[in-house]
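K.L.:
no FASTA, just this:
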């Protein structure tokens, strides 16, 4: 049996804790998945996985082996995927899941530029109001914030970071009086992001608001666009990525609050199922994002060699 394929199967089974799940993702039968790992164990003369009727866990030898081979397999798959993308023309449907923190206006610009370059690709965009599963949703990729908790079997690549802004409508600001220091926020209405799928300790904007306006009235939504619209309606002060509110600032429908205050930045990541046999349209999107500095002049580009990783590696 192919040695590299056995390594791939072992890594996938170890990450998912399931022969059946690994077989489904690699489009083979459970029997083939079992034989593949068994042949690897025979070759190494070592038990890598402990099987029970309810679970599959790594042995000590399996943990040591996984630590060494996971990055090797990922690197090989990345090289193969790049070569396949270079020889294939991006085309067909691109089914893309999007977390609510990614603004629709920004995403429309991004996809407009992408489809102009790859006119044979037809995007299908689904905004998610809950957990995103690439497998269950049959998504080719997902665009999420950098703190989104993807499972370990998903490849996650950071694209860019964007500065945030505190913004409010002129009408709201006129109604609350002068805001001259951070402490003033505690008596006001803050429009903040809430997403049960991703409200984690890594959400820098949520942690900043909790620390600096703990007693404010918080109106929450799981969509940055919804928070922007609430701000435009004069409902409070929102902490949003600069990329989402740049045009509103320019036309003065929103005003920046406490512009000299140091605020957290937010990140954009793309997640996809595997580096191996990555479809040309997905590979093209990954490379396109990497070249864009995603939020144009509002973002700092990311060193992709340092951050392209397999979540949980």
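P.N.:
Thanks, I have it. From a predicted model like this one, the values you see are computed outputs, not experimental measurements. Numbers count the residues shown, from 1 in each chain.

K.L.:
from here on, just use CA atoms for contacts and neighbour counts.
P.N.:
Noted.

K.L.:
counting neighbours, what do you get for the residue lying closest to residue 168 once chain neighbours are set aside?
P.N.:
Excluding the flanking residues, the one nearest residue 168 by Cα to Cα, 6 or more residues apart in numbering is residue 237, at 4.7 Å. Residue 237 sits with 30 neighbouring residues when counted by other Cα atoms under 10 Å.

K.L.:
isn't residue 237 right up against residue 190?
P.N.:
Yes. Contact between residue 237 and residue 190 holds when scored by Cα atoms under 8 Å: they sit 4.9 Å apart.

K.L.:
show me the contacts for the residue nearest to residue 168.
P.N.:
Contact partners of residue 237, counting by Cα atoms under 8 Å, 6 or more residues apart in numbering, are 166-169, 188-191, 231.

K.L.:
I'd like those residues as a markdown table, with secondary structure, distance to residue 199 and neighbour count appended.
P.N.:
Converted to a markdown table, the contacts of residue 237 look like this (DSSP: H, G, I helix; E, B strand; the rest coil; distance: Cα to Cα, whole Å; neighbours: other Cα atoms under 10 Å):
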| residue | secondary structure | distance to residue 199 | neighbour count |
| --- | --- | --- | --- |
| 166 | strand | 20 | 21 |
| 167 | strand | 22 | 28 |
| 168 | strand | 23 | 27 |
| 169 | coil | 26 | 25 |
| 188 | coil | 22 | 17 |
| 189 | strand | 20 | 19 |
| 190 | strand | 17 | 27 |
| 191 | strand | 15 | 28 |
| 231 | helix | 21 | 25 |
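
K.L.:
second one coming, line it up with the first:
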């Protein structure tokens, strides 16, 4: 028995004073309504309506049930109305998760404008270089950078693509020489990214096709911002995503090694737990983020 539907039917019967008129309003047969009310009375163990061929009246229990059911139905209606009215509003608490490097270099710069645009929104940005459980962490969206997203119950929407290239400082290359081919990289000091799938093996694509270089990084770190700073300090050669390398390269602090070669381009995914679509606050945030990712 759908209790809320039965409550609504009972209310309509009382207010219309007739099973027939209530049935017409609800688009069902009077016999069906009569059967539902009988089942309701049986479940409650009492009579709610006394009926004769000419009249119908509420018992004391029926009056109590009517009053309480009316309050419940009105409360549910008010909640539904508030939710519908607020469905397109950017308000509430938005919880975002991202890696430290992406959070600091891409998300942080867009936050002031985003926060000012939506003053009714509360925001939590959690940064973690390891993959977190979106559901357990209570996050509305997690930004993940992967070549592909594994199959799971989560929903991954691609919002951009990054480029992954090889870098070193001018001072390091001046001291050690500039590699002229991928195979020559193995003879250099390597700074590796612990959480990358290419920590000890770089697959590079360039003018001569695709080649794989096996490596044994001298230094291994779990944060690409630290990796960038080590490269700037002349500690070796390493790979960086463009959102981490762009500024250092523009300022001449890093230069590309084998500029015609690069690693496979990972995708940037927005991961959510629900397949029912994103709410307004997540949509607004991702719109801001997509704009920041455009070339």
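P.N.:
In hand now; what should we look at? Note that the structure is a prediction, hence the values are computed from the model and not measured.

K.L.:
which stretches in the stretch 151-300 of the first structure count as strands?
P.N.:
Secondary structure of the stretch 151-300 of the first structure, counting by DSSP state E, counting those that start in this stretch: strands at 155-168, 189-193, 217-221, 237-241, 255-256, 265-272, 299-301.

K.L.:
now for the fifth one, which elements pack on it?
P.N.:
On a contact count with 3 or more Cα pairs under 8 Å, 6 or more residues apart in numbering; DSSP states H and E, strand 255-256 of the first structure meets strand 155-168, helix 242-250.

K.L.:
most tightly surrounded among these?
P.N.:
strand 155-168 (a mean of 24; mean count of other Cα atoms under 10 Å).

K.L.:
what residues sit buried inside whatever helix or strand residue 42 of the second structure lives in?
P.N.:
Here residue 42 of the second structure, judged by DSSP states H and E, is contained in helix 30-44. Judged by neighbour count using 16 or more other Cα atoms under 10 Å, the buried positions of helix 30-44 of the second structure are 30, 33-34, 36-38, 40-41.

K.L.:
turn those into JSON lines, including distance to residue 293 of the second structure.
P.N.:
Shown next, in JSON lines, are those (distance: Cα to Cα, whole Å):
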{"residue": "30", "distance to residue 293 of the second structure": "61"}
{"residue": "33", "distance to residue 293 of the second structure": "58"}
{"residue": "34", "distance to residue 293 of the second structure": "62"}
{"residue": "36", "distance to residue 293 of the second structure": "58"}
{"residue": "37", "distance to residue 293 of the second structure": "60"}
{"residue": "38", "distance to residue 293 of the second structure": "62"}
{"residue": "40", "distance to residue 293 of the second structure": "58"}
{"residue": "41", "distance to residue 293 of the second structure": "62"}
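
K.L.:
residue 74 of the second structure: which element?
P.N.:
Using DSSP H and E, residue 74 of the second structure sits within helix 60-86.

K.L.:
report the buried residues of that helix.
P.N.:
In helix 60-86 of the second structure, counting by 16+ other Cα under 10 Å, buried: 62, 65-66, 69-70, 73.

K.L.:
just put those residues in a markdown table and tack on distance to residue 146 of the second structure.
P.N.:
Converted to a markdown table, the buried residues of helix 60-86 of the second structure look like this (distance: Cα to Cα, whole Å):
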| residue | distance to residue 146 of the second structure |
| --- | --- |
| 62 | 61 |
| 65 | 57 |
| 66 | 57 |
| 69 | 52 |
| 70 | 53 |
| 73 | 48 |
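
K.L.:
show me which of the residues you listed is closest to residue 15 of the second structure.
P.N.:
Checking these against residue 15 of the second structure by Cα to Cα gives residue 66 as the nearest, at 9.7 Å.

K.L.:
check contacts around that closest one.
P.N.:
By Cα under 8 Å, 6+ apart, the contact list for residue 66 of the second structure reads 7, 10-11, 14.

K.L.:
neighbour-wise, which of the residues you listed leads?
P.N.:
Busiest of these [other Cα under 10 Å] is residue 10, holding 26 neighbours.

K.L.:
quick check: that one touching residue 37?
P.N.:
Yes. If you go by Cα under 8 Å, residue 10 of the second structure and residue 37 touch, sitting 7.1 Å apart.

K.L.:
what do the two both touch?
P.N.:
Common neighbours of residue 10 of the second structure and residue 37 (Cα under 8 Å, 6+ apart) do not exist.

K.L.:
re the thing from before, residue 101 of the first structure is nearest to which of the strands of the stretch 151-300 of the first structure?
P.N.:
The nearest among the strands of the stretch 151-300 of the first structure, by Cα to Cα, is strand 189-193 at 7.9 Å.
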